[in-house]
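Peer 1: Fold the following, please.
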Amino acid sequence: MRRLLAQLVSVWCLAMVVGCSPSTEDNGEKVLYLPMETAGPNSLDPVKGSSQYDSRASSYVYQTLLQYKYLHRPLELEPLLLTEMPEVSEDGKLYRFKLRQDVFFHDDECFPEGKGRRLVSEDFFYSLKRMASKKNQPKSWWLMADTIVGFDEFKAEQNEANEFDYDAPVEGMKILNDHEFEIQLKEPFYRFTYTLAMFQTAVVPREAVEHYGKKFSRHPVGTGPFLLKEWEAGSSMTFVKNPNYWEETYPNDPGLNKDGSEPYLGYLRDKELGFYQDAGKKLPIIDRVELKMFVQKQPMWLKFRIRELDYTAVPAENFSEAYIKRTQKLRKEYADMGIRSEPVPLVDLIYYGFNMEDEDFGGYDDRQKWLRQAISLAIDWEERNEAFYNNLNGIYDGPIPASLAGHPKNGSLPYAYRGPDLARARKLLVKAGYPEGKGVPKLVFFTSRAARLAEMAEMSKRHLAKIGIELDVRLVDFSTLTDALRNRRAPFFGLSWVSDYPDAENFLQLFYGPFKSPSSNNFNYDRPEYNKLYERIRVMSPSSERTELYEQMRDMVIEDAPMIGSMERTRYFLINKRLQNCKPIESFKLAQVPQRQIAEISQEPINRCGPTLSAGSFTTFPSSWRLCCW
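Peer 2: Got it, this is the predicted structure:
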């Protein structure tokens, strides 16, 4: 503990020196300094990415056909690489697309004479086909499985062949010319347009993939507003402005509706905050993005306090430093410095999961279910919420978050297995043949080595010890965790899922049998009755009938207990005064803050001497450090 305290003090002392160094923007560049709460993304290859970290880093370089309107709430799709929204047939199965003709790939040595070429229809089809190749180890095939006419057959044939032929035709993919194409769906899939805004469907050039081979994941070439200049693994990433970026502009001010109402929720507040001051301005507005990695949250928090980061999510252990806990109002010392607070509700799922193929804790017979249900009843989510999240998170039964159809009323179901209920847990252990936990094998638990997650794991270890079950905690880096899941080697694990799009289907697909690891179903849950229901709802439009099916599937997951949960977060962002146009959102993985839009930087340098939240604020060690160290 003393060593950790010494490390924190060292970081603080170093930060104080850096805080009085000359401005890093003396050369006139506009530079954005941002944190990433991890050791970094696993890959910048869209087909290999799956986490929000992969999504965020990829979005600087790559682009999709569609995106979410930056300022609009509720979120609404709009064209990005397209000239207009897709034209859809009356039966909802045929989509026609028109690409912009002014979009070029980055200049790169993979192209003749190093000059990036224009984006064409074939590029999108090639990018989709990469999702079908098992050699790419894609995490995203679930997005296209059983969706496009002939695509599943193409996948099977090419993966059986000696060499994957990207030029082979797919019945449901038709190129009309170099900027127009059609896609024929098997059924009118409601979520299809949402997938076209996800980073996994971003467009990549074939020349770059073939030129760089295995190195492509670290040498991205896209159409986006920034180029990757430097990537120091586990430390930082630097992105620089694309000098040949196409003519994308900052959103125009829509004005009030004719009846005087807002064109979208929160429009008047956006006007007041100056979010339309750059209306019509060519993007990107800034010259460089410095993305810093923080496995531990305290160094990140200190960097923000001395104004070396432009914004940060407030660590739970520091919430009372920045906010009055009773009112959740920003403290005066922060507000007086022009720091702005933005609470953002996440549509997400925090959970523990079982590998249903594990010989000790998986399976579908009653004894195996009773064991998992007992473990679920031992976990105290309320204690976790209080200790690590200041009681700001929502706790609910099942896998469907609060804002989506199928979520239980008031978040609670009387037949769920939410702990703590130790008496009920012990009865289930007796039924399963493990009185007082005797005979239960050691439960091996994989989780990230981040400090707070390690503390959470120790809390859960204590919870399970109360019913006689030993938790063997394996703290690993995030890439090792995802590898263990991909290869089905993690008997028990802790994860979260942030929604890709605003529909409960996105959470229910996590339990669909054909999507087992290495796809999105890390539980490897595979119940035929559930699979049949999923195959029905995935082609249905919103309706009361679909909601009833959602509820049936939710209850099936609760009863079989492949997961323990759930919890959803509200994330509190603090935004430095000099950063303008910043409207954080984390609901959907490619609806992260679009850096090309937010980053109007005032002339105030990032790390000048003067009023800061530094020395005066640390006359004593904050209580959160005590929480961290002891």
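
Peer 1: From now on I want contacts and neighbour counts done on CA atoms only, so please keep to that.
Peer 2: Will do.

Peer 1: Now residue 493: closest residue in space, sequence neighbours ignored.
Peer 2: Excluding the flanking residues, the one nearest residue 493 by CA to CA, 6 or more residues apart in numbering is residue 446, at 4.7 Å.

Peer 1: That neighbour is in what secondary structure piece?
Peer 2: strand 443-448 (DSSP states H and E).

Peer 1: Can you spell out which helices and strands pack onto that strand?
Peer 2: helix 451-465, strand 471-476, helix 478-486, strand 492-498 (3 or more CA pairs under 8 Å, 6 or more residues apart in numbering; DSSP states H and E).

Peer 1: Excluding its own residues, what touches the third one? List them.
Peer 2: This means helix 478-486. Identification of contacts with helix 478-486 by CA atoms under 8 Å, 6 or more residues apart in numbering yields 38, 39, 42, 446, 447, 448, 449, 490, 517, 518, 519, 522.

Peer 1: Any idea how far that helix is from the middle of the chain?
Peer 2: Mean-position distance between helix 478-486 and its chain equals 16 Å (CA atoms, centre = their mean, to the nearest Å).

Peer 1: Okay, angle between that helix and strand 443-448 too, please.
Peer 2: Per axes from the mean of the first three to the mean of the last three CA atoms, to 10 degrees, the angle that helix 478-486 makes with strand 443-448 is 140 degrees.

Peer 1: please give me the structure for this one as well, since I'd like to look at both together:
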Amino acid sequence: MAVKRRRLLQASLAAGLMPGMAPAKAAAAQAKVLRYAFVVAETGFDPAQLTDLYSLTVTSHIFEAPYGYDPLAMPPRIVPLTAQALPEVSADFRVFRIRLRPGTFFADDPVFKGRRRELVAADYVYSWKRMADPAVKSPSWAAIEELNIIGLSELRSEAQQLKKPFNYDRPIEGLRAIDDHTLEIRLAQPRPRLVQTLAQNDRMGALAREVVEAYGTDIMAHPVGTGPFRLTRWRRSSLIVLEKNPGYRERYYESEPAKDDVEGQVIAATLRGRRLPMVDRVELAIIEESQPRWLSFLNGEQDFMDRVPPEFVNVALPHGTVAPNLAKRGIKLTRTLAADAVFTFFNMQDPVVGGYTPEKVALRRAISLAWDVEREIRLQRRGQAVPAQSQVMPYTSGYDPAYKSEMSDFDVARANALLDLYGYKDVDGDGWRELPDGKPLEIAFATQPDSLSRSYDELWKLSFARIHVKLKFVTAKWPENLKSARAGKLMMWFLADTAVQADGAACIQRLYSRQIGNRNMSRFEQPDFDRAYERLQLLPDGPEREALFLQVKRLQLAYMPLKTHVHRIIPDLMQPWVVGYRRPLFRYEFWQFLDIEPH
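Peer 2: Below you'll find the model as predicted:
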């Protein structure tokens, strides 16, 4: 009862009412608010400068790419967003023409001086050029470079070589605004799946040039897009508040779930025709530790529980269903096999675990074999995962659920035999192996100072003890580890990746040599892999492409630059008043597709 009274008081105050005023009027004015928590702090909200999931979750609701996804369709289906229709594509997949929908406007901002600012094709040209600007230092540049947009790399090189400001005004053949509502992209090589890149709001959304130039280095705090929400409050690493964009165009809920998708059909029938977005405000707290995040959901302070913490899976979901005490309260569950992969990378340039000679490959493969994936799933993840056989993720091209590899094997005897065979002996009799040249062998493993990371550290200790290899942990906050990983300063690190599109080639981009310093944290460089990856970009889907996927999976296994552990099953919980949630697969964009019932 205390929680209900507090929430009623908060609603009254939010509506500008004082306690004691007419309750009917207070209820009528109550805003629909979605509240939940991030487990990691954001970094900012400029699409060109971001890589972390949490910041990109926010930008995906502020900015809009030309295309998006049907919120319920399985398999995922791309639909027009700011575009009028799917692109007109040349037969060789090198020319794409996109016609934009007139009447799409940026959210109001003081930079516009009171006038409505319409989205035009030149805004996409400018926004995508920004990722090529050396001064922006965009981590997305490597992915944009792979598209081979004619003239864009040359424009970047000119700025770098002449040490001049990037020339945004110079026309290039590969990115042109034919008119205000027609955009043309020309590529040097075929890209049959380019439309998947153009369906990423978080990175490929349009910015207005005058906004970027007005806010300068503070642009991370001033995201102004055409999307359904706008940022209204930001307390770094603590609170993010977004409100419905009052100038958002007329857009209504529509979806075409599969006919045998019972849940999807119910959601579609319930929400069809409602104007988007349906919620008025989104409040995001930052709660890094699992227990306070879990308690805040139980106490009704959060409407949505993004990923039930592993420590509480058995309490919340005994036997895979909602616990009776939670079910009585109307709390709802969704469980999704995610398009993701949990992995540990080895720094291939490190003198201890790196290198391509047989003894270095043997060390990495022995470490992989000493890790008990089934135990990770059973104990750490409470059954909420499946073993992974490669870095290619579920629901993406190249993923085969029947494919089995050594990646998921647990074989301590074989691991020790490998190390013995390649000269990793206990020379001094202290119980720990040395390097083949007799020098000390010690693995420095990066980790974080939170309880979940510490629980995995215990499993790593056991894993390394099985093969008699010394292990030490190097502890830092997650963003610091990310920075160090990109700089090649970590020997090993354990983390996860989520697919951003349905093309499986994007999953294995982590092993492409031109991504070293960005996504390729293992700094893996292997000519056969690179050639296969580049060929994957050119081919349409089909048997020849599937054969290449098999080749890159085998190369990952042969050299073991990273050990892929599992694909996670993600349980999310919702309060009974949350309507329409389904976890997205290739982007984390869902706020506008939810409604909040009176409660």
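
Peer 1: one step back: ok, now how distant is the residue nearest to residue 493 of the first structure from residue 475 of the first structure?
Peer 2: 6 Å (CA to CA, to the nearest Å).

Peer 1: which one of these two has more residues nearby?
Peer 2: A direct count of neighbours by other CA atoms under 10 Å for residue 446 of the first structure and residue 475 places residue 446 higher, at 28 against 18.

Peer 1: Report the contact partners of the more buried one.
Peer 2: 473, 474, 475, 476, 481, 490, 491, 492, 493, 494.

Peer 1: As a markdown table, the helices and strands packed on strand 443-448 of the first structure with distance to residue 328 of the first structure would be great.
Peer 2: Converted to a markdown table, these look like this (distance: least, CA to CA, whole Å):
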| stretch | distance to residue 328 of the first structure |
| --- | --- |
| helix 451-465 | 22 |
| strand 471-476 | 33 |
| helix 478-486 | 31 |
| strand 492-498 | 24 |
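
Peer 1: So which of these is nearest residue 283 of the first structure?
Peer 2: Proximity to residue 283 of the first structure (CA to CA) singles out strand 492-498 among these, at 27.5 Å.

Peer 1: Would you mind getting the average deviation of the strand holding residue 446 of the first structure from the second structure?
Peer 2: Strand 443-448 of the first structure differs from its equivalent in the second structure by a mean of 2.3 Å after superposition (mean CA distance after the TM-score superposition for the first structure).

Peer 1: so how far is residue 475 of the first structure from the residue of the first structure positioned farthest from its centre?
Peer 2: Distance from the centre of the first structure peaks at residue 435, with 40.5 Å (CA atoms, centre = their mean). In this view, residue 435 of the first structure and residue 475 of the first structure are 29 Å apart by CA to CA.

Peer 1: how far away is whatever residue of the second structure lines up with the residue farthest from the centre of the first structure from residue 277 of the second structure?
Peer 2: With TM-score structural alignment as the criterion, residue 435 of the first structure lines up with residue 425 in the second structure. Separation of residue 425 of the second structure from residue 277 of the second structure (CA to CA) stands at 63 Å.

Peer 1: what does residue 498 of the second structure give?
Peer 2: Taken as CA to CA, the span from residue 498 of the second structure to residue 277 of the second structure is 25 Å.

Peer 1: Check residue 369 of the second structure too.
Peer 2: 48 Å.
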